[in-house]
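Colleague: Need coordinates for the below:
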Amino acid sequence: MRKVLTVAEMTLRELVRRRRAIAFLLLLPLVFYVVRHEYVGQSVRSLFLGMGWAVSTAALFATTAGRTVDPRLVLSGYRAYQVYLGRLFGLWAAGAVLAVPFLLLIFFDVPGVRFGAVSLGLGFCVAVAAPFGLLIGILLPRELEGTLVLLTAVSMQMLLDPADALSKVTPFWSSREIGTYAVDHTGSEYLTRGTVHGVAYTVGLVLLVGLIVAARQRRRRHLRYAPEPEGVRA
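Modeller: I've put the predicted structure just below:
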């Protein structure tokens, strides 16, 4: 557990070094919220999506930065799953910290919403976004390509009808359902659907990324023996 916490601390330090980038990432959820401020339901759900994109992008940055560090950690005695879990926990911790100001903003600016459901929806945004960003970072080695994919995913989420079948397989559909329950005071079925979707997506992404990390680690040979020169044999 100590090694996992060490990697989590390294991840947080790496994110802190990118203060300017993180500040710009936080601008997107805030802009989404302010632009749709007169429509409470849309503003809260847009903030959820913006927060999901921000945490996913932070995870993408962390994955890119870890490419040069991870092999050294493994050679130092760290297991691949320890590096992965440490980075994931670090991102979840960072996402929770970043979510607090937005929770306070909604609490004071929109007093009529179900605040517990808002907290749950924002929590699922962070929970899903961290492994989702790690997955994109593993599959796409360049930050620009990964960022464009994340933007595409968020754009699809915003444009698709929430009742459409395709919308239900997008990463942050749970936040839209829970946001509707919180703002529009709909029936508990919205909360149930959103919770089930959020839990399933989080668990599925965590397991998927873990399997990819394990498979890649097994194929990677850190030590290779050079062929024995001729004439050296006894």
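
Colleague: okay, CA-based contacts and neighbour counts for the rest of this
Modeller: OK.

Colleague: Identify the residue spatially nearest to residue 42, adjacent ones excluded.
Modeller: Of all residues beyond its chain neighbours, the one nearest residue 42 is residue 36 (6.2 Å), with distances taken as C-alpha to C-alpha, 6 or more residues apart in numbering.

Colleague: What of residue 41?
Modeller: On the basis of C-alpha to C-alpha, 6+ apart, the spatially nearest residue to residue 41 that is not a chain neighbour turns out to be residue 183, at 5.6 Å.

Colleague: and this one, so I can compare the two:
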Amino acid sequence: MLLAIAGISLRELTRRRAALLLVIALPLAFYAARSDEPGQAVRFLALGVGWAVATLALFSHVGSRHLDRRLAVVGASPTALLLGRQLALLGTGFTIAGAYLVLVAVAQDVERLWAVALLLGTTVLVAAPLGAVVSLALPRELEGALALLAVMATQMLADPEGTLAKVLPLWSTRELTTYAVDATGEEFLHRGLLHFAAAFALCACGAWAAAVVRLRPSTPPEPVPATAA
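Modeller: As a prediction, this is how the structure comes out:
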């Protein structure tokens, strides 16, 4: 069941070639804007990958509403539908992240390339369920994509040491980027992984709750009793 749903999700995404290519290309623009500074370039690239994967997740979950309702009627559980779509999105996200990891390896002098791989991987893991959560709060693609872009822009611009930045889902990118590029102590790695674990747990639980709410059976209105003439 999971593989079948994942296959359906991948086919849905590949049908929208123009949107898919634009979303995949956006992290490159983020990276190119700061390519002269390795730390900023890698962090902005990770945030761009996060936005791309979250947006693809938003598109997938919004576009599949009617199909998922039909599958739920024939016995598919909300959990299976969510996991199947997330499997497809994670596969797509890791492919995008892998391509950009090659770019970093070729174009940047990074002390710990494996930590860049960890950075991009954790970003994908948070972004995929984040897009699913937003698809319930904002069930239209344009509004959802703008909301995700606002989250990523705030993550970029907010003071990394401030409270606002730390409560956003991808603050871990700052700590992991510092560890990867500047070869700092392992406290940056530990803080980044701890924040990632908390953000992933919250987004995953939120995505599951969103799937349950979205596919809950609707109860027909109770018939109004006829009044005696």
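
Colleague: Tell me which residue of the second structure matches up with the residue nearest to residue 41 of the first structure.
Modeller: Pairing criterion TM-score structural alignment: the partner of residue 183 of the first structure within the second structure is identified as residue 181.

Colleague: Could I get the contacting residues of its match?
Modeller: Residues near residue 181 of the second structure by C-alpha atoms under 8 Å, 6 or more residues apart in numbering: 38, 39, 110, 111, 112.

Colleague: From residue 196 of the second structure, how far off is it?
Modeller: When C-alpha to C-alpha, to the nearest Å is the yardstick, residue 181 of the second structure and residue 196 of the second structure sit 18 Å from each other.

Colleague: try residue 32 of the second structure
Modeller: Taking C-alpha to C-alpha as the measure, residue 32 of the second structure falls 25 Å from residue 196 of the second structure.

Colleague: if we can go back for a sec, check contacts around the counterpart of the residue nearest to residue 42 of the first structure in the second structure.
Modeller: Residue 36 of the first structure maps onto residue 34 of the second structure when the alignment is built from TM-score structural alignment. Neighbour list for residue 34 of the second structure: 40, 41, 44 [criterion: C-alpha under 8 Å, 6+ apart].

Colleague: And residue 34 of the second structure, how close does it get to residue 43 of the second structure?
Modeller: If you measure residue 34 of the second structure against residue 43 of the second structure using C-alpha to C-alpha, the figure is 9 Å.

Colleague: Grab the longest helix from the first structure for me.
Modeller: Scanning the first structure for the longest helix, with DSSP state H as the assignment, gives helix 188-219.

Colleague: which strands and helices sit next to it?
Modeller: Helix 188-219 of the first structure is packed against helix 80-109, helix 115-139, helix 173-184, with contacts defined by 3 or more C-alpha pairs under 8 Å, 6 or more residues apart in numbering; DSSP states H and E.

Colleague: at 6 Å instead, please
Modeller: With contacts defined as 3 or more C-alpha pairs under 6 Å, 6 or more residues apart in numbering; DSSP states H and E, the packing partners of helix 188-219 of the first structure are helix 115-139, helix 173-184.

Colleague: Give me the mean distance between the last one and the second structure.
Modeller: On the superposed models, the aligned residues of the second structure are on average 0.8 Å from helix 173-184 of the first structure, with distances taken as mean C-alpha distance after the TM-score superposition for the first structure.

Colleague: and the angle for that helix with helix 115-139?
Modeller: What separates the directions of helix 173-184 of the first structure and helix 115-139 is an angle of 160 degrees, with axes from the mean of the first three to the mean of the last three C-alpha atoms, to 10 degrees.

Colleague: Run the angle between helix 173-184 of the first structure and helix 188-219 for me.
Modeller: Going by the same axes, to 10 degrees, helix 173-184 of the first structure is angled at 160 degrees with respect to helix 188-219.
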